[in-house]
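Enquirer: quick one: sequence and predicted model below, then my questions.
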Amino acid sequence: MSTDRSVVLAQALKQLRARWPWFFGVGIVLLLLGAIAMIYVVGATLASVVFIASLMILGGVAQLIHAWGIRPWANFLLWSVTGALYVVAGVFALINPIAGAALLTLLLGGSLIAMGALRLWLWFQNRSQVGWQWLALSGLFSLVAGLLIAAGWPTNSLYILGMLLSIDLLFQGWALLWVGIALRRAYKMRP
């Protein structure tokens, strides 16, 4: 059984090594998009808001269809209200993306504060465990990031989401670029 797995794994690795240019190419594209988003950070923020608003509208419509499809069910009203709120919030963000960016930035800051506080509390409850100091460090970083976002709100709303998008694209791009390089080296050294 383990030999079957090793054969399957070897075949998968062989196929993956042969596709190293895709990883390399997508890495370059993501790096370029991240650089563009960093240069046009306000545009990246507004594009993020429009994208999120569109998803909220689609999700709200799906919830409304679901609610109306199961009408005899006891939670029909809950599904309907939730779907309607998603649609209204999405339309609001599409009509006024600057206000949508402010609201999303505030929600992001609040979420980071809450997650940071939760991680610190979990660390405090389990601080005698080996390795739990990493949870404390993670919680501290999240809490400080959330407080910095909240302290600069609403002024920072026009660039925080775009900056985070650009940083994410840059990190993903570098990661895929280096995976592509590693796969290329493995492809050249293949048996």
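Expert: Cool, got the structure.
Enquirer: from now on I want contacts and neighbour counts done on CA atoms only, so please keep to that.
Expert: Fine.
Enquirer: from what I see, S142 and I113 are in contact.
Expert: Yes - S142 lies in contact with I113 (C-alpha atoms under 8 Å); the separation is 6.4 Å.
Enquirer: mind listing the helices for the protein?
Expert: In the chain, the helices defined using DSSP state H lie at 2-18, 20-39, 41-69, 76-95, 97-125, 133-152, 160-188.
Enquirer: redo those helices as JSON lines? Include mean neighbour count.
Expert: Formatted as JSON lines, these follow (neighbours: other C-alpha atoms under 10 Å):
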{"stretch": "helix 2-18", "mean neighbour count": "12"}
{"stretch": "helix 20-39", "mean neighbour count": "19"}
{"stretch": "helix 41-69", "mean neighbour count": "19"}
{"stretch": "helix 76-95", "mean neighbour count": "18"}
{"stretch": "helix 97-125", "mean neighbour count": "19"}
{"stretch": "helix 133-152", "mean neighbour count": "18"}
{"stretch": "helix 160-188", "mean neighbour count": "19"}
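Enquirer: ok, D168 - contacts?
Expert: G34 (C-alpha atoms under 8 Å, 6 or more residues apart in numbering).
Enquirer: that one and M38, how far apart?
Expert: 11 Å (C-alpha to C-alpha, to the nearest Å).
Enquirer: same thing with W20?
Expert: Relative to M38, and taking C-alpha to C-alpha, W20 is found at 27 Å.
Enquirer: contacts only, for the nearest residue to I28 once chain neighbours are set aside.
Expert: Leaving aside its sequence neighbours, I28 sits nearest to G173 (C-alpha to C-alpha, 6 or more residues apart in numbering; 6.1 Å). The contact partners of G173, by C-alpha under 8 Å, 6+ apart, come to V26, G27, I28, V29, L30, L31, G34.
Enquirer: does A53 touch L85 like I think?
Expert: No - contact between A53 and L85 fails when scored by C-alpha under 8 Å: they sit 11.9 Å apart.
Enquirer: name the residues contacting each of these two.
Expert: Counting by C-alpha under 8 Å, 6+ apart, A53 and L85 have no common neighbour.
Enquirer: save the contacts of G173 as TSV, and put in distance to W153 too.
Expert: Below are the contacts of G173 laid out as TSV (distance: C-alpha to C-alpha, whole Å):
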residue	distance to W153
V26	34
G27	33
I28	33
V29	32
L30	29
L31	28
G34	24
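Enquirer: then this one, side by side with the first:
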Amino acid sequence: MTLTPDITDTFKERAGELRAKWGWFVALGILMLIVGGVALGNLLIATVASVYLVGIMMLMAGGFEIVHAFGVKTWSGFFGWLLGGLLYAIAGIVAFINPLLAAGVLTLLLAASLIAAGVVRAWIGFKHWNEKGAGWIIAAAIITALAGIVIGIGWPVNSVWVLGMFLAIDMIFQGWASIALGLALKSGAKL
């Protein structure tokens, strides 16, 4: 006799709970499709909204680091955490004072991140060239790096719409995924 429940039984219970909520997944998906469509219709507002969201997160992180600094027992640790927290808070404030400047910086960082991610993924794909699916990894890596290059070439002009476009596309894809999951739960398909 074991004291731990069978993992299969636990999974089946969770799947049953999710099946009962299938309509919520579909409703969330429809809502995300609508909001994503609205964001796609006005990319400047979607960009500013995404910058404000990042600004809020930076302000919160900065506040937590400043509070944490006062809990550190050494002066060098105190000043390090305090400086880090102040820099985060200042960056968050800049996002609110000048969202277009912040959008420009974030767009440039996005371009650099996509290029770096594409290069790393391509390297991983080539490293595993003999394995099945490596070509797909390399193809996706090239597309990722090219997206970063295109964004970088268009910078800073494209800074007013790129972040909003990414936000809108993400919401649309998440909406479709949520609808698909809800309908699969309704039909009783295996997840």
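Expert: Nice, I can see it. Every value quoted in this text rests on a predicted model; they were computed, and no experiment measured them.
Enquirer: corresponding residue for the residue nearest to I28 of the first structure in the second structure?
Expert: Using TM-score structural alignment as the criterion, G173 of the first structure maps onto G175 of the second structure.
Enquirer: which ones are touching the residue nearest to W24 of the second structure when sequence neighbours are not counted?
Expert: Ranked by C-alpha to C-alpha, 6+ apart and with sequence neighbours excluded, the top spatial neighbour of W24 of the second structure is G182, at 7.4 Å. Going by C-alpha under 8 Å, 6+ apart, G182 of the second structure touches R19, K21, W22, G23, W24, F25, V26.
Enquirer: same list, the residues you listed, but as a markdown table with distance to A102 of the second structure please.
Expert: Shown next, in a markdown table, are those (distance: C-alpha to C-alpha, whole Å):
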| residue | distance to A102 of the second structure |
| --- | --- |
| R19 | 42 |
| K21 | 39 |
| W22 | 39 |
| G23 | 38 |
| W24 | 35 |
| F25 | 34 |
| V26 | 35 |
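Enquirer: check these and tell me the two furthest apart.
Expert: R19 and V26 (11.6 Å; C-alpha to C-alpha).
Enquirer: what's F126 of the second structure aligned with over in the first structure?
Expert: Counting by TM-score structural alignment, F126 of the second structure lines up with F124 in the first structure.
Enquirer: how about the contacts made by that match?
Expert: A136.
Enquirer: recalculate using a threshold of 10 Å.
Expert: Counting by C-alpha atoms under 10 Å, 6 or more residues apart in numbering, F124 of the first structure makes contact with L118, W132, Q133, L135, A136.
Enquirer: equivalent analysis for V87 of the first structure, please.
Expert: Applying C-alpha under 10 Å, 6+ apart, the residues near V87 of the first structure are 53-64, 81, 93.
Enquirer: what do you get for G118 of the second structure?
Expert: Here G118 of the second structure is in contact with 112, 124, 137-148 (C-alpha under 10 Å, 6+ apart).
Enquirer: reformat those as CSV; add distance to F78 of the second structure.
Expert: Putting those into CSV (distance: C-alpha to C-alpha, whole Å) gives the following:
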residue, distance to F78 of the second structure
A112, 32
I124, 40
I137, 44
I138, 45
A139, 47
A140, 44
A141, 42
I142, 44
I143, 44
T144, 40
A145, 40
L146, 43
A147, 41
G148, 38
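Enquirer: A189 of the second structure versus F25 of the second structure, what's the distance?
Expert: 15 Å.
Enquirer: now swap in I115 of the second structure and tell me
Expert: For I115 of the second structure, the distance to A189 of the second structure - C-alpha to C-alpha - is 38 Å.
Enquirer: cool, and G62 of the second structure?
Expert: For G62 of the second structure, the distance to A189 of the second structure - C-alpha to C-alpha - is 45 Å.
Enquirer: for the aligned residue in the first structure for V94 of the second structure, which non-adjacent residue is closest in space?
Expert: Alignment note (TM-score structural alignment): V94 of the second structure maps to F92 of the first structure. Spatially, and ignoring its direct neighbours in sequence, F92 of the first structure is nearest to G100 (7.2 Å; C-alpha to C-alpha, 6+ apart).
Enquirer: do the same with V48 of the second structure
Expert: Here the residue nearest V48 of the second structure, using C-alpha to C-alpha, 6+ apart, is P99, at 6.0 Å.
Enquirer: how about the contacts made by that neighbour?
Expert: So P99 of the second structure contacts T47, V48, A49, S50, V51, Y52, G55, G92, I93, V105, V160 (C-alpha under 10 Å, 6+ apart).
Enquirer: export these as TSV, with columns for distance to V72 of the second structure.
Expert: As requested, these are exported to TSV (distance: C-alpha to C-alpha, whole Å):
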residue	distance to V72 of the second structure
T47	37
V48	36
A49	35
S50	33
V51	31
Y52	30
G55	26
G92	23
I93	25
V105	32
V160	40
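Enquirer: quick one: stretch 54-61 of the second structure to the first structure mean distance?
Expert: For stretch 54-61 of the second structure, the mean deviation from the first structure after alignment is 0.7 Å (mean C-alpha distance after the TM-score superposition for the first structure).
Enquirer: noted, bye for now.
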